[in-house]
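Novice: this one's sequence-less:
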């Protein structure tokens, strides 16, 4: 039975409704509500326990939202220079804008890459899918190829795999391998903000290029920078099956 039919008969939490509309992940939708950006039938709602149906008129930032009729799962090869957010107050280019000509649905990124990093980002309008992939317990591998400004010491992989504390934050990768003196492959499980760059900088090593080439079972392969493609049904299933 289509999702919008279910919503007409059953009340669901407002943050779940917003996520199912493809506005943001469920966690991000909670913050949108707390920030007073959501109205139900003309009344601003700031309580997370509020329940709604598809018969209610719901707006975010004054724009009416409706449940998406089709779930989208999209892989983007993000070029450098794009930020991973729904909008940017500094006026910088937003990665989601690269999808607007191809997809009419409102899609949001699952996870992030910093503005200067390149490679794989998954976009979706399925809030449950995004929440499962983003949860710290998912243990989903992310693989990166990094080119550095200086040669990487032979001791670096073991140090990063064992873990290092920097400014009271603990960083630890699943694996690290030196491919060339200035090129390494790193696999993370729970990536923190700018983790790879921070760890390299702590060893006085600069980052020339950082590319995410794999998320779980999905590889970047020959997808060109700025291009995107739909994940297959099998790829989506395999991703979910990988979650612990």
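Specialist: Noted; the coordinates are in hand. Everything quoted here is computed from the prediction, not taken from an experiment.

Novice: okay, CA-based contacts and neighbour counts for the rest of this
Specialist: Noted.

Novice: residues in contact with the longest strand along the chain?
Specialist: Assignment by DSSP state E gives strand 207-215 as the longest strand of the chain. Applying Cα atoms under 8 Å, 6 or more residues apart in numbering, the external contacts of strand 207-215 come out as 116-120, 140-149, 197, 200, 219-221.

Novice: Stretch 136-151 now?
Specialist: Stretch 136-151 is contacted from outside by 132-133, 181-190, 205-216, 242-244, using Cα under 8 Å, 6+ apart.

Novice: Only the buried subset of those, as a ChimeraX command please.
Specialist: This is how ChimeraX selects the buried members of the contacts of stretch 136-151, with burial counted by 16 or more other Cα atoms under 10 Å:
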select :132,133,182,183,184,185,186,187,188,189,190,205,206,207,210,211,212,213,214,215,216
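
Novice: The structure to be compared is supplied as follows:
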């Protein structure tokens, strides 16, 4: 206030008035400033120095500051309470942090369980992942099948006999009598009873055999006094339970037939789809036979065989007829005859129609699969993927 009064007094000394002198604004400001500065010097007033500007974010530390190491941990470990600086946290600090994290997890579990400690039930890890089980179920697990087919595959009876059991009301599915053989069932899920006995949940696996059938055996179950070719696999069936515990025995049958006097290759399996595929005429599988002939074979008779004969009302023509060369240990003439229709007694009718007398007949090949030379009469050999493909199996 004193400075303002002094400035006013100096203005009055100038004898300024509104009417006499009019100064511009800039000159008036200079006059007031100069008067104020002179007044402050006269009064002995001192103003403080301006405050230093705050350092910007881009401030670079001095060499002295930059040379000092940065220590992130400040720990009060001493009993005296002194603060020490460390580059790593103390052991007590780490233990406290771990204890705090476990306590938080326990609190969350207690909140989720409503404050009650529930006993944990140990669960065994699945043998296969969920994706692997889904992959197997989509590609390899068999879909629901017809009831008659399931009964036949389980070894209850043949397909036709199984249908008769169903029609007679001797089969129940999930507690209800089923009279329809075409009903789709899954043995693993459905409860099936036949004559009061429950059907096994697990069907037997598919098996395939090549059998060298001897003379005097028929290719069916047959009667008690008749020898069946399937009885040649009794040793295999007796050891089935020991080799496959918990798995039901397969019901075996022959694919096609050889008459009682014909020897050689016959396929035995429990896979009905496989049997139907390779025995159906549409498969067009060739079958090779070796026929031993009593007496001499002329060229005219060979031509007569190659021209074919009527078998079961159908004219059948062989694919190949060839007279094999004589062997020193085999006195009789031998013919190699290849057919593809496979009708009943077809080869015998062809030889008979040519005026020849057959001594013996042996089948040595089906499709591209040939009877192994080391497989003796009455012996069998299990077949795998390569042999099944040679037989024309396309799955």
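Specialist: Here it is on my side, so go on. All figures in this text were calculated on a predicted structure; none of them were measured in a lab.

Novice: tm score of chain vs chain?
Specialist: Aligned and superposed, the two chains score 0.80 in TM-score terms (TM-score structural alignment, normalised by the length of structure 1); 233 aligned residues with a Cα RMSD of 3.1 Å.

Novice: okay, the longest strand of structure 1 sits on what stretch of structure 2?
Specialist: Strand 207-215 of structure 1 corresponds to residues 358-366 in structure 2, going by TM-score structural alignment.

Novice: What is the mean deviation of that stretch from its aligned residues in structure 1?
Specialist: Here the mean offset of stretch 358-366 of structure 2 against structure 1 after fitting is 0.9 Å, by mean Cα distance after the TM-score superposition for structure 1.

Novice: Just say helix, strand or coil for the corresponding residue of structure 1 for residue 344 of structure 2.
Specialist: In structure 1, the residue matched to residue 344 of structure 2 (TM-score structural alignment) is residue 193. Counting by DSSP: H, G, I helix; E, B strand; the rest coil, the backbone at residue 193 of structure 1 sits in coil.

Novice: Skipping adjacent residues, who's closest to residue 193 of structure 1 in space?
Specialist: Once flanking residues are discounted, residue 193 of structure 1 sits nearest to residue 114: 8.0 Å by Cα to Cα, 6 or more residues apart in numbering.

Novice: Give the aligned equivalent of the one you found in structure 2.
Specialist: Aligning on TM-score structural alignment places residue 114 of structure 1 opposite residue 259 in structure 2.

Novice: Could you do residue 142 of structure 1 as well?
Specialist: Match for residue 142 of structure 1 (TM-score structural alignment): residue 287.

Novice: Equivalent analysis for residue 76 of structure 1, please.
Specialist: In structure 2, residue 76 of structure 1 lines up with residue 211, judged by TM-score structural alignment.

Novice: ditto for residue 133 of structure 1
Specialist: Matched across to structure 2, residue 133 of structure 1 falls on residue 278, judged by TM-score structural alignment.

Novice: Just the endpoints, please. Distance across stretch 288-307 of structure 2?
Specialist: End-to-end distance for stretch 288-307 of structure 2: 17 Å, by Cα to Cα, to the nearest Å.

Novice: sorry, that was for stretch 375-385 of structure 2
Specialist: End-to-end distance of stretch 375-385 of structure 2 (Cα to Cα): 19 Å.

Novice: buried set for that stretch?
Specialist: Using 16+ other Cα under 10 Å as the test for burial, stretch 375-385 of structure 2 gives 378, 380.

Novice: Over to stretch 18-28 of structure 1?
Specialist: Within stretch 18-28 of structure 1, the residues that qualify as buried are 18, 19, 20, 21, 22, 23, 24, 25, 26, 28, counting by 16+ other Cα under 10 Å.

Novice: ok, and what's touching it?
Specialist: For stretch 18-28 of structure 1, contacts defined as Cα under 8 Å, 6+ apart pick out 15-16, 29, 65-68, 105-108, 110, 124-128, 130-131.

Novice: Equivalent analysis for stretch 76-83 of structure 1, please.
Specialist: 92-95, 113-123, 220, 223-229.

Novice: Could you list the buried residues of that stretch?
Specialist: Buried-residue list, stretch 76-83 of structure 1, by 16+ other Cα under 10 Å: 76, 77, 78, 79, 80, 82, 83.

Novice: okay, the angle between the strand or helix carrying residue 201 of structure 1 and strand 207-215?
Specialist: For residue 201 of structure 1, the element it lies in under DSSP states H and E is helix 195-202. Interaxial angle of helix 195-202 of structure 1 relative to strand 207-215 (axes from the mean of the first three to the mean of the last three Cα atoms, to 10 degrees): 150 degrees.

Novice: average distance between helix 195-202 of structure 1 and structure 2?
Specialist: Averaged out, helix 195-202 of structure 1 is 1.8 Å away (mean Cα distance after the TM-score superposition for structure 1).

Novice: Look at whatever residue of structure 2 lines up with residue 53 of structure 1 and say how many residues are nearby.
Specialist: Using TM-score structural alignment, the equivalent of residue 53 of structure 1 in structure 2 is residue 186. Counted by other Cα atoms under 10 Å, the residues lying close to residue 186 of structure 2 total 18.

Novice: ends of stretch 94-108 of structure 1, how far apart?
Specialist: Taking Cα to Cα, stretch 94-108 of structure 1 runs 11 Å from one end to the other.

Novice: again, but for stretch 347-365 of structure 2
Specialist: Termini of stretch 347-365 of structure 2 sit 14 Å apart (Cα to Cα).

Novice: Great, nothing more from me.
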